[in-house]
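In: Sharing a model prediction with you, sequence too.
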Amino acid sequence: MTDIHPFYLSAAGELHTLVPDSAFQFGVLETMRAGHGKIPLWEFHRARLQRSASLPSEDLNAVSASLEQVTSRTQNWPEGARVRLRYGVLQDTGTDKPVWDLRVEPLEKASPWTNGVLLGLCGTRLTGDATRSPFAPGTRSLGGGSEHAELYGCKLLVRDVYTRAAAEWPARATTGEPLLEPVLLEPNGAVIEGIRSNLLLRIGSDWVTPRLDQFGVRGVMLRWLAGQVEISEDTLYPSDLAKADELAICNSVRGVIPARLLASTPEVLQMDSQIQSPVRPGRATSVLQALISEELW
């Protein structure tokens, strides 16, 4: 089989490389999955992109046309593709006109998420600014709360708080072991999200997810799932994670992944036997995974 290589697209056409995220003054991000000639959640990504950045029609049409090229070029990639769309304003260009680009790379034959994830609580606290639209007029002077709820829940290119949270836990790359997903709380201690995912708690016969009206990214996979099964939102704390009958995370590239809460701290993680064994999906989590396989990919 011919080797599969990443490729890069922008308004200027195909590129050999892309500038780093740090080259942007501000912007938003959409990370999508492509495969079998489609991007199954594009309508939800597009809706969040428009809510976050209010793209003019010419930009949105150009992005959509390039994504058609992406689906055509990746339709025979055996594991599908990860598509990273950036839309933002570059630094030091003398213009505030936003630009966009796409990074398209193959998904791994053996997913690093296969063995589930371990949830590690972070001391870094999530702020409303971390997911508030940088494009809305006067955004930086707005207070929190439902009055400006439409400005929140965006996925930003500037992800400093997530970088700091990730740095609290050691990187794990051991084959056969679960990945570690750092979990962010808001200033009052309520659980919000993983650094790459939304959280799902199975409590009795119900699925519950943390409230995302003032903090956290309103995930596309979470939105899709909420249209298929009943998922309620509530204020949740670490004790709720500990008591849940099942834990899972979800995102738009990996779907639903079973999770387990770590009792250890970063300092003693390497001595914790929990890190060795895979996290197996419970019955309710398996139902969600099957739904995604049947309906999306």
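Out: That came in fine, so what should we check first? Computed from a predicted model, the values in this text were never measured in an experiment.

In: all contacts plus neighbour counts: C-alpha atoms, from now on.
Out: Will do.

In: can you tell me how far L90 sits from D96?
Out: 8 Å (C-alpha to C-alpha, to the nearest Å).

In: What is the distance between stretch 180-189 and the centre of its chain?
Out: Chain-centre distance of stretch 180-189: 15 Å, with C-alpha atoms, centre = their mean, to the nearest Å.

In: Comparison target, given below:
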Amino acid sequence: MVTSTCFVDGKPQAALALNDRGLNYGHGVFETMRLSAGQLPLWHYHCQRLSEGAERLGIALDLPRLQAYLQQALAAFPAAGIVKLLLTAGVGPRGYRQQDQASSYVLQYFPLAPVVEPAAVRLQICQYTLPHNARLAGIKHLNRLDQVLAAAELDAGFDGLLLDVAGDVVEALSSNVFIFDGRRWLTPALTLCGVAGVMRRLLCEKIIPEFGHKVVIQALPLNSLLKAEEIFVCNSVQGVQPVSELVGEARWSAGSSQLPGSETQKVIASLAEVYPCFAA
């Protein structure tokens, strides 16, 4: 059995061709997935988002080929960690116009960060604002310069809260945002910018409705977040993480992991019942 932490088009290697369109133009999509017991528990959701992103960007996606590459990689990777999947428009000639070339498939393994005592997230508003682009909104494309510029502002120990050019809340740096206003859960609409996370979709469609709440998806002014009773951020690697502070603006006691009665803790417990790898 081949042991490797990176495969490109089914071959153990860790480099893309210099003329790959993903490298030159960000012409590609990617997924960052939790690996548990040798399986990708949220693969169904990741695959759907990958397919949508590839279609929007005009990238050919051969699902049987991808499945074969994925099984090969999972057999070589450790049983637990993070798998990053990149799908690019492949190697092509110089110039923006896309030719009829084969796509590139990259699978990488990364270990999970060391387990520490669960801690609430501290957020900091980024001065950099996300531009509106409905054509790219929602998908996880390779051009992450917005996040790079926003991350450069952050102080140590803080995650970034990203607003759009209209001043509405969009997301955290690498996760989606949910707020509880005392009656219901809300999360920002992502029709103009932002990434529609896999965990966000799972929570909206399955986890939160199972205990009687409906998630409202709408534009979310910053003032609504400041007035919220509880806030959490979520992604497909870390699961659900309570928020305790928006620096200089507000604090939330329900962000403490020591408050099992909070609505956030109910979400965490419900998620862990279905997917134990996300247990706090």
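Out: Happy to help now that I have it. Nothing here was measured: the structure is a model prediction, and the numbers come from that model.

In: And the TM-score between them?
Out: Overlay of the two chains. TM-score (TM-score structural alignment, normalised by the length of structure 2): 0.80; 251 aligned residues with a C-alpha RMSD of 2.8 Å.

In: more neighbours, L90 and D96 of structure 1?
Out: L90 (21 against 12; other C-alpha atoms under 10 Å).

In: ok, for that one, nearest residue in space, not its chain neighbours?
Out: Once flanking residues are discounted, L90 of structure 1 sits nearest to F24: 4.1 Å by C-alpha to C-alpha, 6 or more residues apart in numbering.

In: distance of the one you found from V63 of structure 1?
Out: On the measure of C-alpha to C-alpha, F24 of structure 1 and V63 of structure 1 end up 18 Å apart.

In: I'd guessed A80 of structure 2 sits against L40; true?
Out: No - if you go by C-alpha atoms under 8 Å, A80 of structure 2 and L40 don't touch, sitting 9.4 Å apart.

In: what about the equivalent of A272 of structure 2 over in structure 1, neighbour count?
Out: The pairwise alignment with structure 1 assigns A272 of structure 2 to S293, based on TM-score structural alignment. For S293 of structure 1, the neighbour count with other C-alpha under 10 Å is 11.

In: Could you confirm S293 of structure 1 falls within a helix?
Out: Yes - membership of S293 of structure 1 in a helix is supported by DSSP: H, G, I helix; E, B strand; the rest coil.

In: neighbours around W207 of structure 1, how many?
Out: 20.

In: In three-state terms, label it for me.
Out: Here W207 of structure 1 is recorded as strand under three-state DSSP.

In: and what of C204 of structure 2?
Out: helix.

In: what residue of structure 1 matches up with it?
Out: So, by TM-score structural alignment, C204 of structure 2 is matched to A226.

In: dump the residue contacts of its match.
Out: With contact set as C-alpha atoms under 8 Å, 6 or more residues apart in numbering, A226 of structure 1 has no partners.

In: And for F7 of structure 2?
Out: Q13, A14, A73, V106, L107, Q108.

In: that's a strand at it, yeah?
Out: Yes - judged by three-state DSSP, F7 of structure 2 forms part of a strand.

In: Now the equivalent of it over in structure 1. Nearest residue, chain neighbours left out?
Out: Residue pairing (TM-score structural alignment): F7 of structure 2 is matched to L9 of structure 1. Leaving aside its chain neighbours, L9 of structure 1 sits nearest to L102 (5.1 Å; criterion: C-alpha to C-alpha, 6+ apart).

In: Show me where the stretch 1-150 of structure 2 has its helices.
Out: Using DSSP state H, counting those that start in this stretch, the helices assigned to the stretch 1-150 of structure 2 run over residues 21-25, 43-57, 63-76, 145-151.

In: and S52 of structure 1, how far is that from T71 of structure 1?
Out: From S52 of structure 1 to T71 of structure 1 the distance is 24 Å (C-alpha to C-alpha).

In: So which of those two has more stuff around it?
Out: Taking other C-alpha under 10 Å, S52 of structure 1 and T71 do not tie; S52 has more neighbours (25 against 21).

In: By how much does the one helix or strand N198 of structure 1 maps to deviate from structure 2 on average?
Out: Per DSSP states H and E, N198 of structure 1 falls inside strand 198-203. Compared with structure 2 after fitting, strand 198-203 of structure 1 deviates on average by 0.6 Å (mean C-alpha distance after the TM-score superposition for structure 1).

In: from the chain's centre, how far out does that strand sit?
Out: The answer for strand 198-203 of structure 1 is 15 Å, by C-alpha atoms, centre = their mean.

In: and it, which stretch of structure 2?
Out: Against structure 2, strand 198-203 of structure 1 falls on residues 176-181 (TM-score structural alignment).

In: Please enumerate the helices of the stretch 151-297 of structure 1.
Out: 160-167, 220-226, 238-243, 283-295.

In: before we move on, the earlier item: most tightly packed of the helices of the stretch 1-150 of structure 2?
Out: helix 21-25 (a mean of 19; mean count of other C-alpha atoms under 10 Å).

In: which outside residues touch that one?
Out: By C-alpha under 8 Å, 6+ apart, helix 21-25 of structure 2 touches L16, L18, H27, G28, T88, A89, G90, V91, G92, Y96, L142, N143.

In: With distance to R122 of structure 2 as extra columns, can I get those in TSV?
Out: TSV is the format used below for these (distance: C-alpha to C-alpha, whole Å):
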residue	distance to R122 of structure 2
L16	36
L18	39
H27	33
G28	31
T88	34
A89	37
G90	39
V91	41
G92	43
Y96	40
L142	26
N143	26
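
In: What subset of the residues you listed is buried?
Out: Those of those that meet the buried threshold are L16, H27, G28, T88, A89, G90, V91, G92, L142, by 16 or more other C-alpha atoms under 10 Å.

In: so which two of the residues you listed are the farthest from each other?
Out: Greatest spacing in these, by C-alpha to C-alpha: G92 and L142 (16.9 Å).
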